[in-house]
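Asker: I'll drop the sequence and a predicted model, then ask my questions.
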Amino acid sequence: MTIPAQALWPIVLLSASNLFMTFAWYGHLKFKTAPLATVVLVSWGIAFFEYWLAVPANRIGHGYYSAAQLKTIQEVITLTIFAGFSAFYLKESLSLNTLLGFCLIAAGAALVFRG
């Protein structure tokens, strides 16, 4: 089974955009002594590049996915990237309850794609 590029590109672009956004929103937590104004401006700068990936992802993807499906894809990607970011970058362990909660969200996402 071949996945059409129109279906794959939004997933690739949303994954990349979520990497940027995760760093924009949570990367500063490793730099708690940095002034708030500095981290806000740095985060804003990182988010600028996130938009350059997310907006095209949604434009390309909307020809193949519904808006609800695109949002669902983004949320599942966000949770996946955040779990890795939290564990590897912030060195925070993921509890069983957190992982189970993420699995329940993924199960809910599967319902969106069942139509």
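Answerer: Now that the structure is in, tell me what you want to look at.
Asker: C-alpha only now, for contacts and for neighbours.
Answerer: OK.
Asker: Next one: L90 relative to L19, how far apart?
Answerer: 14 Å (CA to CA, to the nearest Å).
Asker: in the longest helix along the chain, what counts as buried?
Answerer: In the chain, assigned by DSSP state H, the helix with the most residues is helix 36-61. Neighbour-count burial for helix 36-61, counted by 16 or more other CA atoms under 10 Å, picks out 39, 42-43, 46-47, 50-51, 53-54, 57-58, 60-61.
Asker: From the contact counts, what lies against it?
Answerer: Counting contacts by 3 or more CA pairs under 8 Å, 6 or more residues apart in numbering; DSSP states H and E, helix 36-61 is packed against helix 5-26.
Asker: this is the comparison structure:
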Amino acid sequence: MIPQSILPIVLLAMSNIFMTFAWYGHLKFTDKPLWLVILASWGIAFFEYCLAVPANRFGHAVYSAAELKTMQEVITLIVFAIFSIAYLNEPITINHGVGFALIALGAFFVFKGPL
């Protein structure tokens, strides 16, 4: 069994994989009609919601809403960086890395106890 503190992280990671494909996967299919990729993206996003909603429901028993949102954003950046390199063949530049690191620094302060 997955510990209650880890389950939302796993579910959020899985949901972000689906959402990243829903939002950006169509970029490799620019020859397809826009209405078709919108429908395909909605279909993929359905599975994202099937994971994200339980992640937040279960996660809220352990984490605050702000902590869950922060986790989701950091996970999104990690998933997107991997997706960008592996699927879109687009590199992550130093500027991207610095920007992502600053967001991660913000996440640190969300989880850090009161200052």
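Answerer: Looks like it came in fine. Owing to the predicted nature of the structure, the values given are computational and were not obtained by experimental measurement.
Asker: Give me the TM-score for these two chains.
Answerer: The TM-score (TM-score structural alignment, normalised by the length of the first structure) is 0.96; 112 aligned residues with a CA RMSD of 0.8 Å.
Asker: and the longest helix of the first structure with helix 5-26, angle?
Answerer: Interaxial angle of helix 36-61 of the first structure relative to helix 5-26 (axes from the mean of the first three to the mean of the last three CA atoms, to 10 degrees): 170 degrees.
Asker: once aligned to the second structure, how far is helix 36-61 of the first structure on average?
Answerer: Helix 36-61 of the first structure differs from its equivalent in the second structure by a mean of 0.2 Å after superposition (mean CA distance after the TM-score superposition for the first structure).
Asker: which residues of the second structure does that helix align to?
Answerer: Taken onto the second structure by TM-score structural alignment, helix 36-61 of the first structure occupies residues 34-59 there.
Asker: Can you pull up the most central residue in the first structure?
Answerer: The residue lying closest to the centre of the first structure (CA atoms, centre = their mean) is T78, at 2.7 Å.
Asker: how much space between that one and A34 of the first structure?
Answerer: Between T78 of the first structure and A34 of the first structure the distance is 26 Å, computed by CA to CA.
Asker: same thing with S95 of the first structure?
Answerer: 29 Å.
Asker: Over to E75 of the first structure?
Answerer: 29 Å.
Asker: which of the two has more neighbours?
Answerer: Set E75 of the first structure next to A34 and count neighbours by other CA atoms under 10 Å: E75 wins out with 17 against 11.
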